[in-house]
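>>> Sequence and predicted model, in that order:
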Amino acid sequence: MTCTVPSQDGEKTIFQGLSFDIDAGEIVDLVGPSGTGKSSLLTAFARLNPHAGGTMFLDGRPSTEFTPQQWRCSVAYLPQKSVLIGDNVAEVIRLPWTLAIRNEQDDSSSDTNHPADPQAHARTRGKRHRSGIWGAVHNGVDMLPDDKIRATLDAIGCEDINLGRAPHDLSGGQAARVSLARTLLTDPKLLLADEVDAGLDDDNAAKVAAILSDAAQRGMAVIRIRHRPPDGVATRTVTLDEGGLR
């Protein structure tokens, strides 16, 4: 995996020739100094980085055999800044399901058996997705009932967040955990978490670590960018520095 970005001097190589593998059920912490390209590496894995290139495999299949949507149904990127689209928390969390329903109705998806990726759709939702979405919401409720959302939020320390609360009323830490809950409920094979516990107190950071550990025990692979002290959850720690992994 290589990432080269434009710079004043022409091009700047962020990292080059990186090799990385992760097994189902592993939690790998990705650490390193700020500015070394950790977020760039995660977005490359998610096929969201136009400056990165390389060969990736999922369950033995090359990424070229997946459409971007198919890839992101299995490989979920959780960015530092949460993207919360909807009038309330329940609607925000159900967005992948309502998008999947809309895609099925429009016949625009080649894989409608999984929730869609909200991060990839955030910039392209527009009027076409907005119109008629309320007709699909009741199906989203059937697929993801309130009690399942409630249980997931409670597990990561969001007992005080009402499902009817507007997303713009959430603090940064609350918004990050709502985004995490949404991503976990889509049940990806690989979760790429970019500082998901940043800004949380120790108790809530421990709750986030516990739910990620539970997900890993069910077979989900997790890569976490972290700047906190080790929490004992990671299977191993990998350092990105000076363009290389060690």
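Received, thanks.

>>> For the rest of this, base every contact and every neighbour count on C-alpha atoms.
Will do.

>>> Residue 179 and residue 229, how far apart?
According to C-alpha to C-alpha, to the nearest Å, residue 179 and residue 229 sit 23 Å apart.

>>> of these two, who's got more company?
More crowded of residue 179 and residue 229, by other C-alpha atoms under 10 Å: residue 179, with 23 against 6.

>>> Helix or strand: which one has the more buried one?
Per DSSP states H and E: residue 179 is located in helix 172-185.

>>> Other residues contacting that helix?
Here helix 172-185 makes contact (C-alpha atoms under 8 Å, 6 or more residues apart in numbering) with 76, 78, 80-84, 89, 92-94, 149, 152-153, 156, 158, 167, 196, 198-200, 215.

>>> ChimeraX command for the buried members of those?
Remark: buried members of those, expressed as a ChimeraX selection using 16 or more other C-alpha atoms under 10 Å:
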select :76,78,80,82,83,84,89,92,93,94,149,152,153,156,158,167,196,198,200,215
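
>>> Which members of the contacts of helix 172-185 occur in strands, if any?
Among the contacts of helix 172-185, the members found in strands (DSSP state E) are 76, 78.

>>> Which parts of the chain are helices?
For the chain, helices defined by DSSP state H occupy the ranges 38-45, 68-74, 89-106, 118-121, 126-130, 134-143, 146-155, 172-185, 202-217.

>>> out of those helices, which comes closest to residue 237?
With C-alpha to C-alpha, the closest approach to residue 237 among those belongs to helix 38-45: 12.9 Å.

>>> who touches the closest one?
Counting by C-alpha under 8 Å, 6+ apart, 3, 30-32, 49-50, 52-53, 56, 75, 77, 192, 194, 225, 240 sit against helix 38-45.

>>> and residue 38, how many neighbours?
By other C-alpha under 10 Å, 24 other residues sit near residue 38.

>>> Hmm, I typed the wrong one, I wanted residue 161.
17.

>>> List the contacts of it.
Listed by C-alpha under 8 Å, 6+ apart, the contact set of residue 161 reads residue 153.

>>> alright, now check it against this:
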Amino acid sequence: MSALRVRGLGVDLGGAAILRDLDLDARAGALVGLLGPNGAGKSTLLRALCRLIPIRSGEIAWDGRPLARMSARERATRLAFLPQGQTLHWPISVRRLVELGRLPRLGPLGRIGAADEVAVAAAMAAADVAHLAERAATSLSGGERARALLARALAVEAPALLADEPTASLDPHHAVAIMETLRRIAREGRLVLAVTHDLGLAQRFCDRIILIDEGRIVADGAPDAALTPERLRAVYRVDPAVLTGWTPARQDQPRPL
């Protein structure tokens, strides 16, 4: 089974240490939530995993092979990245937008072939945007845009998806739909790492929670084990009772899926 391995990862930005000697192992088949306060290093971790920013120390490997030894194109076929807060400026169709996800897999002429069309159709179906295929991407609502951009990332057919706040600014209905899609993708055999600030969604949908604070992992485990009142109070510096969506774990009931 495909696996991500990170050892001793250190990242500096603007002269400040953002990630500090971070270790991480994750395997395909799981939806892993990355949680923590603003500035903890969550987004920096995803960008470092994709080699979009330089690292100060450490090694990142996929299936035992260091990413540093891969070409940019090869890395892009292993780890698909869904950035946060993307704005669409060009009125291309949703289908064309999703086709852009195939770029790392296209040949020298860059032409979409039959296999690419199948991948694009599957990605649009998975993200529930097939009915929007001919719509201009700039005309989409916030929820539709989020799903279209997710489809573009899925079209890569990478074994790992790194999603940075995929539910940000979405209403509850669309946020739940995105999380359901991410969990289904993980169940189908991909590794999904998703940054989120929504403790309730993370507790409900994630198989595993990695809690980051000041550039270090402070908790790693099942949601109810990682998101304890004591740990949330220490990391978020507030009374857990005021954290929207989070509920204390109950020992007499199974965690809802």
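Great, that's in hand. These figures come from a predicted structure and were not determined experimentally.

>>> Where does the helix holding residue 179 of the first structure end up in the second structure?
Mapping helix 172-185 of the first structure onto the second structure (TM-score structural alignment) gives residues 142-155.

>>> Go through that stretch and flag the buried ones.
Those would be 143-155, for stretch 142-155 of the second structure by 16+ other C-alpha under 10 Å.

>>> Off-centre distance for it?
Taking the mean of its C-alpha atoms, stretch 142-155 of the second structure sits 12 Å from the chain's own mean (C-alpha atoms, centre = their mean, to the nearest Å).

>>> ditto for stretch 21-33 of the second structure
With C-alpha atoms, centre = their mean as the basis, stretch 21-33 of the second structure stands 11 Å off its chain's centre.

>>> and what of stretch 22-38 of the second structure?
Distance, centroid of stretch 22-38 of the second structure to centroid of chain: 9 Å (C-alpha atoms, centre = their mean).

>>> whereabouts in the first structure does it align?
Counting by TM-score structural alignment, stretch 22-38 of the second structure sits on residues 18-34 of the first structure.

>>> That stretch: end-to-end distance?
18 Å.

>>> And for that stretch, what's in contact with it?
1-2, 38, 189-190, 213, 215-227, 233-241, 244-245.

>>> wait, residue 93 of the second structure sits on residue 139?
No - counting by C-alpha atoms under 8 Å, residue 93 of the second structure does not reach residue 139; the two are 9.5 Å apart.

>>> Looking at the two, which one has more neighbours?
Using other C-alpha under 10 Å as the criterion, residue 93 of the second structure and residue 139 rank with residue 93 on top: 17 against 14.

>>> Translate that one into the numbering of the first structure.
Per TM-score structural alignment, residue 93 of the second structure is aligned with residue 88.

>>> what about the nearest residue to that match once chain neighbours are set aside, how many neighbours?
Spatial nearest neighbour of residue 88 of the first structure, chain neighbours left out: residue 166 (4.3 Å); criterion: C-alpha to C-alpha, 6 or more residues apart in numbering. The number of residues packed near residue 166 of the first structure is 17, by other C-alpha under 10 Å.

>>> cool, residue 58 of the first structure as well?
16.

>>> residues contacting the equivalent of it over in the second structure?
Aligning on TM-score structural alignment places residue 58 of the first structure opposite residue 62 in the second structure. Residues counted as contacts of residue 62 of the second structure (C-alpha under 8 Å, 6+ apart) are 2, 3, 4, 5, 78.

>>> Please verify my assumption that the third one contacts residue 61.
Yes - taking C-alpha under 8 Å as the contact criterion, residue 4 of the second structure and residue 61 are neighbours in contact, 6.0 Å apart.

>>> close enough to count as contact, residue 221 of the first structure and residue 191?
Yes - Residue 221 of the first structure sits in contact with residue 191 when judged by C-alpha under 8 Å, with a separation of 6.3 Å.

>>> okay, those two: which has more neighbours?
Neighbours were counted for residue 221 of the first structure and for residue 191 using other C-alpha under 10 Å; residue 191 has more, 27 against 23.

>>> Might you report the residue contacts of the more buried one?
Contact analysis of residue 191 of the first structure by C-alpha under 8 Å, 6+ apart lists 75, 76, 77, 78, 220, 221, 222, 223.

>>> now the third one, nearest residue through space, not along the chain?
When you say that, I think you mean residue 77 of the first structure. Leaving out its chain neighbours, the residue that sits closest to residue 77 of the first structure by C-alpha to C-alpha, 6+ apart is residue 192, at 4.7 Å.

>>> My guess is that neighbour contacts residue 74. True?
No - with contact defined as C-alpha under 8 Å, residue 192 of the first structure does not reach residue 74; the gap is 10.7 Å.

>>> Looking at those two, which is more packed in?
Taking other C-alpha under 10 Å, residue 192 of the first structure and residue 74 do not tie; residue 192 has more neighbours (24 against 21).

>>> Now do the contacts for that one.
So residue 192 of the first structure contacts 42, 46, 75, 76, 77, 78, 222, 223, 224 (C-alpha under 8 Å, 6+ apart).
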